[in-house]
Structure formats: C-alpha cells, structure tokens
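Need a 3D model of the sequence below.
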Amino acid sequence: MDDDHGDRANQNGHDAASELVGEDLEIGYPTTSEPVVECDTVVVPRGEVTALVGPNGSGKSTLLKAMANQLAPEGGHVLLDGEQVQSFDSKQLARRLGLLSQENESPGSLTVEDLVYHGRYPHRGFFESVTEKDNDAVDRAIDLAGVDHLRDQELRNLSGGQKQLAWIAMVLAQDTDVLLLDEPTTFLDLHHQLRVMDVVQTLNRERNITIGVVLHDIAQAARFADNLIAMRDGEMYDWGPPTDVVTEELLADVFRVDATVDHGPSGPHISPNVAIDDGE
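Model prediction:
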C-alpha cells in the first residue's frame, strides 16, 4: 500500500480524486439478528457529490458508517481506490477519508480554532508540535467554512448552525481526498443549510474532493448533488443523476408522498401534494 498517496494528492491540490465502493455489503449491529442494510454495489464516484436519501430508518446513516469504516460489515467489503478500508490503520485512513457524524461531543470551553486544530491529528506524530503546514490547513478550513469571525469563540456560546460549521471546518482541516457527511443540515435553519451545502459544492468543484452526504431533504439533494442513492428498507431503490432518480414514482414508493416533479435548468423541482396513507 502507498502510505504517501494521500499526501501527494493533497500537495497536488487533490488532482487525483478518490473513489469509494462497497461490494456485496451486509451491515448490521450487535443488537440486530439480521442485517439492516444489504447492498450489492454502492459507488461514491471520484470527484463528485453523491447524496444518500430516503425516509427515517431506510439505512442511509448505517451505510455511510460502513463506508467510513466506523461499522464493520458482516459481509462484503468497502474499497478506497481499490484498497479495503480495513487494511488502513486509523491514521492512514484519516488522512484519506474524513467523516462528520451526527454525534459530535466536545468540551464547551473549547474554542472554534482549538476544535479545528483537532482535525490535524492524522498528520502529526504523538509528540510532534504544530507545523506551518498545520497552521495553513487550519486557516484554509476556517476560511472555507466561513467561521473566521468565530475563531476565538467557545463552542458553548455558538448557535446550532455555527457549531455545525465549526465541526465542518474541523473535518476540512484533515485535508482528505474523500469527505463523508451524515445529515450535516439537520436541525439547521435555511440560511445555515444553504451555507453548509455551498461549502460542500466549493470543496468538490475547487478542490476535487469526493463527497458522500446523507441528506434528509430530497429537494436539496437534487439541487446540490451530482448523484443520488435512494434507500428504502435497508436496500438501494435507485442510483444515478437527480434528473433520472427523482420521479413521482420514487417519491410515492420511497417517501410515501404524492408529488409533482418538474424538470428545469437547476434540476428536478418537487411540489409535494399530499402524504400517502401507509395503508395504501
């Protein structure tokens, strides 16, 4: 395995985008007797934004955790540029793949800058001090996430949206080839939702980072993502560009919503009409 692959990609401005692939996956938890997610093939294509969508309990976050090596599959494997993610040690993988989960806990007395510096841990030895490269990466991450004015603020004094942007800055400081985000816009107001998604698009377009993101809002996913993975009952219902995936049939089958879908220059536009009764 080439340990320096991630460093070379970073030095080259993420020219060589990475690809994440899951094959023959069966994913469960210690508390479940059967897999909660089964998937023959799932691809987060190199250099693109892929959104995982589906109702609550459809398996989106479970699949993302397995792709990030946070949850070992009971069957199958996940490949990062052809290498099984389990073959990387934790620091090697953290230099290549960043994950922002839903469960983020940190001392409230920590400042935004302190939090973002934690994102540099994969690049330093245990006793190594912060380098100029670390400082530059933190400054870039803080600037990109738009939290420079909050740099010295303690996390406990921030709003929910501001905290989320601070956490995003931390994972950006890892300077990885692949970034996975688990519902980064949930519980945020519309302003901060759009701010987060703007950051995602900027990362992808300007730095060629491969991004997988779980989103609750399919309309938002259709607007910002290159590809959608639609999940239902632990299985993939459909995969492809939003113009192909977002149909009235999908909204009825997967989201149990009767809706009208119009296709415009910005992609599919969804007009919900009525919730479909579960008995139908």
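
For the rest of this, base every contact and every neighbour count on C-alpha atoms.
OK.

give the contact list for the residue lying closest to Leu165 once chain neighbours are set aside.
Spatial nearest neighbour of Leu165, excluding adjacent residues (C-alpha to C-alpha, 6 or more residues apart in numbering): Ala145 at 5.9 Å. Counting by C-alpha atoms under 8 Å, 6 or more residues apart in numbering, Ala145 touches 165-166, 168-169, 196, 199.

mind redoing it with 7 Å?
Applying C-alpha atoms under 7 Å, 6 or more residues apart in numbering, we find Ala145 in contact with 165, 168-169, 199.

Can you give me the distance of it to Asp198?
Plainly put, Ala145 is 9 Å away from Asp198 if you go by C-alpha to C-alpha, to the nearest Å.

Here is the second sequence; please produce its structure so I can put it next to the first one:
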Amino acid sequence: MGPLAQPAGSQRTTESPPTARLEMTGISVAFGGVLALTDVSLTVEPGQVHGLIGPNGAGKTTLFNVACGLVRPTEGRIVWRGDELRRLKPAQLTRLGIARTLQGVGLFPLMTVLENVMVGAHRHAKAGFFSALVALPTSDRDERRLRERAMAALAELDAEQYAGRYPGSLPYPVQKRVALARALVADPDLLLLDEPASGLSEEEMNELGDLVRGLSDRMSVLLVEHHMDLVMRVCDRITVLDSGVQIAAGTPAEVQADPAVTEAYLGDAVEAEPTHATTFEGGATRG
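Reported below is the predicted structural model:
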C-alpha cells in the first residue's frame, strides 16, 4: 500500500475501539426563507465510515457545515457522545475530539507545512500551541513534542520532505496530504472529510480509500464525496440527499438497490465493485 494508506500518528490500539457516536436528528436549515435542509437525520456509529452523497445542490455541504459548527440549524439536535451540542462553533471541535478537512485545503499560507500540521496537534499540548510556536521557555518540551508528532504525521503520509516549505509552493495533491495530516495528527474520535479525493490521481484515490477504511478501528468518519466508487468501497452506511431532503439511507448495497437512488444519482453504470472513478457531473461540482 502507498503512503496515504498508513494512518498517521495513532495513539490507540484495537484494545480500545471507538465508542463515540454522532447523532444529527431532524436537521432543518433555512437561508433567507429558502429551505436548504428539511428534517434530515443521520447517525455516524462508533468505528464506522458514513458516506453522505447526492447530486448538485442536494445539501451535502450544508449538512457537513452543520456538523462542523459553520452553519447553525434552524431546527434539530446534534448529539455527540451522548451530550447535545448547542450553538456548536468550529473552535470547539478539537476540544470535542473532532477533526475536519474542507473542500479546499484550508492551510495557512504564511505558515510552513510543519507549522500547519502542528496546529492540528495543539490539543495534545500542555502549554498551548501558540506558546510552543513562539518557543517560550516554559514550553520548550511541549514544542519538541508537537514538532515530533507533526513530523511523524507528515512521514506517515510521505510528506515529511515538505515540512519547511510553504503550502502555496506545493502541488495541490501534496497540499491535500498536508491537510489530511493536520486532521489526523489530533488523533480524533470523529473525522469529518469533505471531498478528500478531489484533485487526486486514481492511484492516490485508491490509497486514500485504504486509509479511510483503515481508520475505523480508532475513529468514526463522516465522508462527503462525489466519487461513487470510493464511497461504495469504504463506507459502512450511506445517506442520500436530494434538494435538501433525505431520500435514502442504508448500506452501500441497500442504497444501490434503491430505485430512486439508482435512477437519479448513481445510474446503471455503477457496479458493486467498480474499477473506474465515477462522479456526479465529472466530480467538479459542489453540493
């Protein structure tokens, strides 16, 4: 397996399997009186990879942003580890044991690759990441530990040679690796992935699939993706949206067998074991 297939910086073992569950119930979102989501419910079970799919404008990104705290639902509840999250904000995610990647890479352009990944590791700092970054005397040990952890994550994704570079000088697929390393270095209980396969070659996409599938022994994953072969290969369960409404949910086989899903979204060309990348509208769209 390639470098993307090796989980970065895991501190857990199979002796302590994931136990955290994300429940989103009755989620509705309105923008200026227009409903973007209507009564959508989704549960990411512990140790499962849950796919979220649908055509252009289905509401996938809106629901993902609700889970990230970027969008506040008009109605509905978000429950994480048995506790309801009220007024969830993105800054709370790391403390809650949740990491995310976005449709773009979202890297800080004026920070090196290593420093970008260190941002993701700051939940493990005792003195605080920014104290470590400016090398205050009381944080020297913390700084070394964070740097070692970040370098290990980059090495696992075959990107350690870029540690001193700035993101803007790197090819887009390498930037994607750095963004993924920044998420995984936090060793989260839940990983939120928004179109991680965009911009990747077929080989890199296969490695990404192996990586995501292998993460389930230590975390849960919510995956938004246009490449249907990747979704069908790595997901335990899939939720399908259409125009802000949930139209199907189940295992990959159940979703593929649903006539409405097959006709409207997957098409007859998608098989149980596809060999070529299949996307909605060429994979370049957002929903």
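
Got a TM-score for the pair?
The TM-score (TM-score structural alignment, normalised by the length of structure 1) is 0.79; 256 aligned residues with a C-alpha RMSD of 2.9 Å.

hang on, the earlier thing: out of the contacts of Ala145 of structure 1, which is nearest to Gln11 of structure 1?
Ala169 (19.1 Å; C-alpha to C-alpha).

And the closest one, what's its match in structure 2?
Using TM-score structural alignment, the equivalent of Ala169 of structure 1 in structure 2 is Ala181.

list the contacts for that match?
If you count contacts by C-alpha under 7 Å, 6+ apart, then Ala181 of structure 2 has 8, 117, 153-154, 157 around it.

ok, those in structure 1: which stay?
Counting by both residues aligned by TM-score structural alignment, their matches' C-alpha atoms under 7 Å, structure 1 reproduces these contacts from the contacts of Ala181 of structure 2: 117, 153-154, 157.

Reformat those residues as TSV; add secondary structure.
As requested, the kept ones among the contacts of Ala181 of structure 2 are exported to TSV (DSSP: H, G, I helix; E, B strand; the rest coil):
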residue	secondary structure
Val117	helix
Ala153	helix
Leu154	helix
Leu157	coil
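
Narrow those residues to those that are buried.
The neighbour-count test (16 or more other C-alpha atoms under 10 Å) applied to the kept ones among the contacts of Ala181 of structure 2 identifies 117, 153-154, 157 as buried.

Let me know the closest of those to Ala67 of structure 2.
Here the nearest of those to Ala67 of structure 2, counting by C-alpha to C-alpha, is Val117; it sits at 22.1 Å.

Chain neighbours aside, what residue packs nearest to that closest one?
Counting by C-alpha to C-alpha, 6+ apart, the residue nearest Val117 of structure 2 is Arg182, at 4.2 Å.

Now do the one you found: how many residues are near it, please.
Using other C-alpha atoms under 10 Å, Arg182 of structure 2 has 28 other residues around it.

swap in Glu263 of structure 2?
Neighbours of Glu263 of structure 2 (other C-alpha under 10 Å): 11.

Am I right that it sits in a helix?
Yes: under three-state DSSP, Glu263 of structure 2 falls within a helix.

Just checking, which helix or strand succeeds the host helix or strand of Glu143 of structure 2 along the chain?
Per DSSP states H and E: Glu143 of structure 2 is located in helix 140-156. Next in sequence after helix 140-156 of structure 2, counting helices and strands by DSSP H and E, comes helix 172-184.
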